[in-house]
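>>> Following is a predicted model, sequence given first.
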Amino acid sequence: MSLKIFVGTYNVNKREIDQDLSSWLFPTNSSITDKPDIIVVGFQEFSSFPSAFFSNSSYLSNASLSSNITQLGNASLSGGLIKHNVDEERLEHYSSLIERVIFANTRESYTTLVKSTFVGLALFIYVRDKSVTKWILNVEIAKCGVGPFWIGNKGGVGVRIVINANAIGVQETEGEDGTDNTSELVLCFVCAHLAPHSHNTYQRNQDFKSICERLVFSNIMYSENTNRDSAQEQQEDCEIMMTSMEGDSAPLLPSHNSKHQHYFTIYDSDFLFFFGDLNYRIELKEQGGFNNNNTLTISSLLDILRARQHQRIRACDQLAKEIIDGRVLHGFEEGELNFMPTYKYYVGSVNEFDVRQRTPGWCDRIFYYWRKRDELQGDPGGTAERSSPILLINYMSHPSYTLSDHKPVSALFVITPQHKRTDIKSGISNSPFKIDEHRNLKFAIGEASSIIVGCLWWLFGTGRGVRTTLIIGCVGFLVLWIVKKLT
């Protein structure tokens, strides 16, 4: 059995969408008419400043779109769930927009599995009840900030979903000790926002490395009694876990029969999707192979873009060069960039680029990775049969959305889980980077720094805050004057 997965990403420039999302989430030229089994929607610059610095909320739910969303762990620090629900209205507004579009285009029941915000990032995941919901064994959310002092204005939000693969047609495998292992299909989705500005290529590479090192899941696996007739029975017999911090987890549902605990990186997945505003730009300097002219200036770039000849400058994409040189997104694949750069547009414009202060680029991207079988990993010469279990159906941008200086991007995948699969062994990771042992401390520092920056921004960067500061200052001065007079 195959699973259809839709992934969408949009940097909304701290603005609130108020238009139909159908042409983005359900592209009309899709070659597959069946409904997606999993719908993943990520946003960057989701909340306006300074409220974004207080935004860190996550929800797990087994409720269908026709039911009320269950809110879990409101401000429960002891349970490992940290909530700062400052921008609650925006979260509900966006989720309502997405859910209306899903229902209007599918007329089927979907479960709102995850809604999560982290400073400027937001991630929504919906799963189709008919094909996925009742087979979910485990869900976790992890977050990390890679901004200054590890603040989450740049960073990543990841969700790790474990599905009973036997239920969707993957055969059981036999372990080394001769026992049967229930096959588990592990999906991971990471919504990221990396360092800005054209000259910051190295920092963007470091941001990706930091996300790999610190976006870690602490997973307790469950594998039995999952073939149920309803989502309610599934909820009673399986545990859905959430990692709100990095490495700390708390059960949201009653646990049973825990097997063993590991720490997993984003790479320790059967299928991994990494997407968002990665911020790599078009390089404005010597580029060998760029027509007969080795120099690309901002003026010539603008002429090429206005003529819609963006294929001519594909070689000037910073990210493509970094991947070829092995400095970022190790092992990932991407579809053809058969669309215009997604940044930087005049707000309100369909195709007019604003090059006054920023260099355009294919900033908004969707990458995918699949864990190769052991015999393929040990076969660099390519003698073993290689067949990709993931098919990219379409990969496109959507210029008609003019709310932001970015354009949204979408991709539709079909995955066919491999029948031969070896479980991840304890202490062995597929990640090219080691887990950061200080990730929890860095996250705590980032959280504290975020709150401090948010408070200072509110006090000195907003009209209401400045008035409050002036009032407090005047009252304090008056009190000091009175005390001095009386003494």
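Done, it's in. Numbers count the residues shown, from 1 in each chain.

>>> all contacts plus neighbour counts: C-alpha atoms, from now on.
OK.

>>> Quick check: nearest residue in space to residue 323, chain neighbours excluded?
With sequence-adjacent residues excluded and distances taken as Cα to Cα, 6 or more residues apart in numbering, residue 323 is closest to residue 329, at 6.3 Å.

>>> what about the one you found, neighbour count?
Neighbour count of residue 329, defined by other Cα atoms under 10 Å: 20.

>>> so it sits in a strand?
No. Assigned with DSSP: H, G, I helix; E, B strand; the rest coil, residue 329 falls outside any strand and is coil.

>>> Please tell me I have it right and it contacts residue 208.
Yes. With contact defined as Cα atoms under 8 Å, residue 329 counts as touching residue 208 (7.5 Å).

>>> What distance do you get for the residue nearest to residue 145 when sequence neighbours are not counted to residue 52?
Closest residue to residue 145 apart from its sequence neighbours, by Cα to Cα, 6+ apart: residue 152 at 3.7 Å. Distance, residue 152 to residue 52, by Cα to Cα, to the nearest Å: 9 Å.

>>> overlap in contacts of these two?
Common neighbours of residue 152 and residue 52, using Cα atoms under 8 Å, 6 or more residues apart in numbering, are 118, 119, 120.

>>> secondary structure class for residue 236?
Per three-state DSSP, residue 236 ends up helix.

>>> picking up where we left off before, ok, the residue nearest to residue 145 - contacts?
Residues in contact with residue 152 (Cα under 8 Å, 6+ apart) are 53, 118, 119, 120, 144, 145, 146, 446, 447, 450.

>>> Use this one as the comparison:
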Amino acid sequence: MSLNIFLTTWNTGLQGSKAQSQDLTSWLLPVLHKTATDPELPSGQIPDIYAIAVQELLPVHLALAGLSGPVLLALTDRIQSLLTSHATSISPEKTKERYHLVSRVSHGGNALWVFARERTTNGRLGKPMTATLGLFYGGMGNKGAVGVRLPVQRGEKAGWETLTFVCTHLEAHDHNLPRRNAQYQSILSSLIFRASDPLATPYQPYETSHLFLLGDLNYRLVRLPSGVYPREAQQEDDDLQLEKERFEMVELDTLRIEQREGRAFGGLREGDLSRFAPTYKRIVGQVDGYSRKRIPGYTDRILFASHSDPPHLFSPQATLSPQPPPSSGETTAIRHFSSTPELTLSDHKPVHAVIELPPATHSAPAPHLAPVLAPPPSPHGPIPPPTPYEVLLAWKVMGTVLDRLVGWPWCLLVVLGWGDSRAGLGVGAFVAMVWGVWWTGLWSGGWSA
């Protein structure tokens, strides 16, 4: 049987401090409605799996202090209820649907939820694994990645495959392009999935049948084409002119360029970015419009790869130009790909996609025998080897210590009224951050006599 996966990612712009009183339907309902009314999708199609990725779930000081637990619990219940209600409402028979939480993982401001539809996945899911990684200096978590690895039985008695979902937030600012590429390589080498059984084999992200990478990757445009800022489509727009403007922007997207040059994201593909305007840096409170302080960019991305992907999808031209979905049944297909400009709470716009995995044509009898992704095509180099466990453990311990050394004093100073509780600015926050940077340099050997 085919498997339909709904993927969505949003950088909430530090709205997590209001998460328990914030109406989550302001994000997910418009996304779900837009997908349900897409004429290109079969009527009443209900996803089998939802993967929901969030960045900047909490203000930085709260995230570094490790205070995400209450927010995660509140959001989990609300998301589960919303998905169940929506699926029931669009069910052709109006029969009761139910989603259950497969896995939830968070680190710093990154959070990832995976939910499964009980009617189609009950008894077919293996035990999930999770992984976390701090990507900022010294292993701190204000930039990082989290992941879920999920075995799924695709056939009646066999046909096992593994799905790996990764939510990440990479380095910001235009000049940090090489650092973003390096952080992606760190995800491949250091986001390791380990089972509770010490004898079980650990897995890197690429050792999977299907890989889904979601998040605020922070890749911008090289420049504004013709000096014109992007815009949302209006009813009176010339469709051909808008298509030309969007295509020029996609050609200037630094992620696609880095991918074409073989420096990052080898073997991953995505939907047609020209279907919507760049998602960053938007003006909070407005459907349209961009801040003049940043070069716009398609920072919020959903990329994926499948073990059955044919080589022609990764030619140099295919990584730069918008890719049409492959023919039905050939391999994993993009059935819906869009953004949600109507959401104005953040300076980012959410992105979502519906991906269809065709029926399995193999008979892998167990998850550890499932097919895996092919190596990234030329000009990409090989996947980096896994980081040794001892090194990774030390990195995580150091990152956690540094997070708390910055986060807890920062929180205390905010409580005392020093600084902006949302953005974490002000004298007190600055003092705490300087303290943390000093410790980062000390622990990582960055200071020398």
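Nice, I can see it. Every value quoted in this text rests on a predicted model; they were computed, and no experiment measured them.

>>> Work out the TM-score between the chains.
Remark: TM-score between the superposed chains equals 0.75 [TM-score structural alignment, normalised by the length of the second structure]; 367 aligned residues with a Cα RMSD of 3.0 Å.

>>> about what we covered before: pull out the buried residues from the contacts of residue 152 of the first structure.
53, 118, 119, 120, 144, 145, 146, 446, 447, 450 (16 or more other Cα atoms under 10 Å).

>>> For the residues you listed, give me a markdown table that also has secondary structure and distance to residue 214 of the first structure.
As requested, those are exported to a markdown table (DSSP: H, G, I helix; E, B strand; the rest coil; distance: Cα to Cα, whole Å):
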| residue | secondary structure | distance to residue 214 of the first structure |
| --- | --- | --- |
| 53 | helix | 20 |
| 118 | strand | 15 |
| 119 | coil | 17 |
| 120 | coil | 18 |
| 144 | strand | 6 |
| 145 | strand | 9 |
| 146 | coil | 9 |
| 446 | helix | 13 |
| 447 | helix | 14 |
| 450 | helix | 18 |
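
>>> Let me have those residues in JSON lines, extended by distance to residue 364 of the first structure.
Below are these laid out as JSON lines (distance: Cα to Cα, whole Å):
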{"residue": "53", "distance to residue 364 of the first structure": "23"}
{"residue": "118", "distance to residue 364 of the first structure": "18"}
{"residue": "119", "distance to residue 364 of the first structure": "18"}
{"residue": "120", "distance to residue 364 of the first structure": "15"}
{"residue": "144", "distance to residue 364 of the first structure": "19"}
{"residue": "145", "distance to residue 364 of the first structure": "19"}
{"residue": "146", "distance to residue 364 of the first structure": "18"}
{"residue": "446", "distance to residue 364 of the first structure": "25"}
{"residue": "447", "distance to residue 364 of the first structure": "26"}
{"residue": "450", "distance to residue 364 of the first structure": "25"}
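
>>> Pick the one among those residues closest to residue 342 of the first structure.
residue 120 (18.7 Å; Cα to Cα).

>>> Pull the contacting residues for that closest one.
43, 44, 45, 46, 47, 48, 52, 53, 55, 152, 153, 154.

>>> Which position in the second structure pairs with the first one?
I take that to be residue 43 of the first structure. By TM-score structural alignment, residue 43 of the first structure lines up with residue 54 in the second structure.

>>> Doesn't its match belong to a strand?
Yes. Counting by three-state DSSP, residue 54 of the second structure is located in a strand.

>>> Pull the number of nearby residues for it.
Residue 54 of the second structure has 26 neighbouring residues, counting by other Cα under 10 Å.

>>> cool, and residue 297 of the first structure?
Considering only other Cα under 10 Å, residue 297 of the first structure is surrounded by 13 other residues.

>>> Also residue 69 of the second structure?
Residues near residue 69 of the second structure, counting by other Cα under 10 Å: 10.

>>> What is the equivalent residue in the first structure for it?
That one, residue 69 of the second structure, aligns with residue 88 by TM-score structural alignment.

>>> Relative to the first structure, which residues correspond to stretch 130-144 of the second structure?
Per TM-score structural alignment, the counterpart of stretch 130-144 of the second structure in the first structure is residues 141-155.

>>> What is the nearest of the contacts of residue 152 of the first structure to residue 418 of the first structure?
Nearest to residue 418 of the first structure out of the contacts of residue 152 of the first structure is residue 144 (Cα to Cα; 30.7 Å).

>>> show me the contacts for the closest one.
Listed by Cα under 8 Å, 6+ apart, the contact partners of residue 144 of the first structure are 150, 152, 155, 156, 157, 211, 214, 215, 245, 246, 443.

>>> switch to 6 Å and redo it
By Cα atoms under 6 Å, 6 or more residues apart in numbering, the contact set of residue 144 of the first structure is 155, 156, 215.

>>> Equivalent analysis for residue 317 of the first structure, please.
Counting by Cα under 6 Å, 6+ apart, residue 317 of the first structure touches residue 282.

>>> To which residue of the second structure is it aligned?
Matched by TM-score structural alignment, residue 317 of the first structure corresponds to residue 253 in the second structure.

>>> Most neighbours among the contacts of residue 144 of the first structure, please name it.
Within those, most neighbours by other Cα under 10 Å means residue 156, with 33 neighbours.

>>> The closest residue to residue 184 of the second structure other than its chain neighbours: neighbour count?
Distances taken as Cα to Cα, 6+ apart put residue 264 closest to residue 184 of the second structure, at 7.0 Å, once the chain neighbours are dropped. By the criterion of other Cα under 10 Å, residue 264 of the second structure has 23 neighbours.

>>> do you know how far residue 264 of the second structure is from residue 295 of the second structure?
To residue 295 of the second structure, residue 264 of the second structure is 21 Å away according to Cα to Cα.
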